[in-house]
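Novice: Next come a sequence and a model predicted from it.
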Amino acid sequence: MKMFVWLFIAVVVILVVFGVSIFNKLVRARNQAKNGFSQIDVQLKRRHDLIPNLVETAKRYLTHEEETLTRVIDARNHAQSLQDSSKHQPDSMEHMALFAKAESMLSKALGQFSAVVEAYPELKADSVIKELMDELTNTENRIGFARQHYNDSVMFYN
């Protein structure tokens, strides 16, 4: 009888340790996914901070392309306001759908801006514009890596 009690206690202890271990792994995976989302946020903030400098520098060359510049700034402001809002959580599906749409609109506006820059050789040759465009391209690459890390973390968590 005494051996049965010790065996029962050992099984219970093993199950508790196993349960705690699984719980800790799930918490670690959830935190990794949240960290991945935060890294995307950091890179998007970086992109949002670069855009006004780029537009200001380009304004002196593109006086007749005001619509393109306005579209870029409006898309940037909308995306940044969603990012800065208190609802900006990876768990909120509605907010994330709005946020993804705003970032998509910003990417589209930046694509149009890049096309405009390509059409003006004097603008393309400006060293400040060139540096800002390179920095923006670098940031876009970082966003891609951060998204991949986030996707991998979420897949592991699931």
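Specialist: Yep, it's here.

Novice: alpha carbons only for contacts and neighbour counts from here, please
Specialist: OK.

Novice: ok now whichever strand or helix holds Ala10, how far from the chain's centre?
Specialist: Following DSSP states H and E, one finds Ala10 within helix 2-59. Centroid separation for helix 2-59 versus its chain: 16 Å, with C-alpha atoms, centre = their mean, to the nearest Å.

Novice: I'd like the next helix or strand past that helix.
Specialist: helix 66-84.

Novice: Check which helices and strands that next one sits against.
Specialist: helix 2-59, helix 93-119 (3 or more C-alpha pairs under 8 Å, 6 or more residues apart in numbering; DSSP states H and E).

Novice: could you give the angle of the longest one to helix 66-84?
Specialist: Right, helix 2-59. Angle, helix 2-59 to helix 66-84, by axes from the mean of the first three to the mean of the last three C-alpha atoms, to 10 degrees: 160 degrees.

Novice: related to what we said a few turns ago, can I get the helices and strands packed on helix 66-84 in TSV with distance to Met155 and mean neighbour count?
Specialist: Below are the helices and strands packed on helix 66-84 laid out as TSV (distance: least, C-alpha to C-alpha, whole Å; neighbours: other C-alpha atoms under 10 Å):
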stretch	distance to Met155	mean neighbour count
helix 2-59	9	15
helix 93-119	17	16
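
Novice: Now render those helices as TSV, adding distance to Ser86.
Specialist: Shown next, in TSV, are the helices and strands packed on helix 66-84 (distance: least, C-alpha to C-alpha, whole Å):
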stretch	distance to Ser86
helix 2-59	14
helix 93-119	10
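
Novice: second one coming, line it up with the first:
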Amino acid sequence: MSSLRPVAAFALAATMSVSLAGCGINSVPTAEENAKARWADVQNQYQRRADLIPNLVSTVKAAGAQEKDILVQVTQARAGANQVKLSGDQLTDPAKMQAFERAQGAVTLSLQRLQEAYPELKSQGNYTTLMSQLEGTENRITIARTDYNTAVQAYNTRIRTFPDAVGARIFYGAKPLTPFAATTPGAEAAPTVNFGNAS
């Protein structure tokens, strides 16, 4: 009889661990951390763009000061975007996500205006190189946002479906993360960069 107790205790422990594993005890935080990591990738690409902008503005300033308004807009949009921070723990707040999206959209639009206002600079090597780098950065931003949204969808689905929903609510109090959705007109598209060689 006494030899059955350890077996029964082991069986009970094994059953509970399987039950807990089936309730998202590990999969929910794993999915959440994956989404936060993808968000960090988004922020990294926006930071890359912010770092390139001062060089672009300096290049344009050196070529001519007649369009100071646009340079001021680009600089202000960059400064505004740098002030709007969104940590991984704030990804459940749609209002903060929209503020972040609006700030980044303002940078995109100001870069489009700058590119349109300086057709004569397209022949200059520095300007062309910087605009090409910005175009590549915009593409990286798009990919990073897509990867983030995919991770958010996986996490949100996991915390809403059985059996992971049980552990998500009981152990973590999990809330859905907010996906990226462009709110600024034109922000969903990368700035058009045409160096005059389009057919």
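Specialist: Arrived safely, thanks for sending. Just so we're clear, the structure is a prediction, and the values are computed from it rather than from any experiment.

Novice: Kindly state which residue of the second structure is aligned to Ile73 of the first structure.
Specialist: Aligning on TM-score structural alignment places Ile73 of the first structure opposite Thr75 in the second structure.

Novice: Could you say which one of the helices and strands packed on helix 66-84 of the first structure comes nearest to Asp126 of the first structure?
Specialist: helix 2-59 (9.3 Å; C-alpha to C-alpha).

Novice: For that closest one, name the packing helices and strands.
Specialist: Short answer (3+ C-alpha pairs under 8 Å, 6+ apart): helix 2-59 of the first structure packs on helix 66-84, helix 127-157.

Novice: The ones you listed into a markdown table, with extra columns for distance to Val55 of the first structure?
Specialist: Listed next are those as a markdown table, based on distance: least, C-alpha to C-alpha, whole Å:
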| stretch | distance to Val55 of the first structure |
| --- | --- |
| helix 66-84 | 6 |
| helix 127-157 | 9 |
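
Novice: For the residue nearest the centre of the first structure, which non-adjacent residue is spatially closest?
Specialist: Nearest to the geometric centre of the first structure sits Ile40, at 2.5 Å (C-alpha atoms, centre = their mean). Sequence neighbours aside, Ala146 is the residue nearest to Ile40 of the first structure in space, at 5.2 Å (criterion: C-alpha to C-alpha, 6 or more residues apart in numbering).

Novice: Return the residues in contact with the one in the second structure that sits across from His48 of the first structure in the alignment.
Specialist: Taking TM-score structural alignment, the alignment pairs His48 of the first structure with Ala50 from the second structure. Contacts of Ala50 of the second structure were listed using C-alpha atoms under 8 Å, 6 or more residues apart in numbering, and they are 78, 82.

Novice: switch the cut-off to 10 Å
Specialist: Counting by C-alpha atoms under 10 Å, 6 or more residues apart in numbering, Ala50 of the second structure touches 44, 75, 77-79, 81-82, 104, 107, 134.

Novice: Would you mind writing the ChimeraX command to select the buried ones in those?
Specialist: Buried residues among these (16 or more other C-alpha atoms under 10 Å), as a ChimeraX selection:
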select :75,77,78,81,104,107,134
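
Novice: so what's Leu130 of the second structure up against?
Specialist: 52-53, 55-57, 59, 136.

Novice: ok, now Glu67 of the second structure?
Specialist: Each residue near Glu67 of the second structure by C-alpha under 10 Å, 6+ apart is listed here: 60-61, 114, 117-118.

Novice: With Arg140 of the second structure instead?
Specialist: 41-42, 44-46, 48-49, 134, 146, 190.

Novice: mind redoing it with 7 Å?
Specialist: Gln45 (C-alpha atoms under 7 Å, 6 or more residues apart in numbering).

Novice: Mind telling me what it corresponds to in the first structure?
Specialist: In the first structure, Arg140 of the second structure lands on Arg142 (TM-score structural alignment).

Novice: any idea how far its match is from Gln43 of the first structure?
Specialist: Going from Arg142 of the first structure to Gln43 of the first structure by C-alpha to C-alpha, to the nearest Å gives 7 Å.
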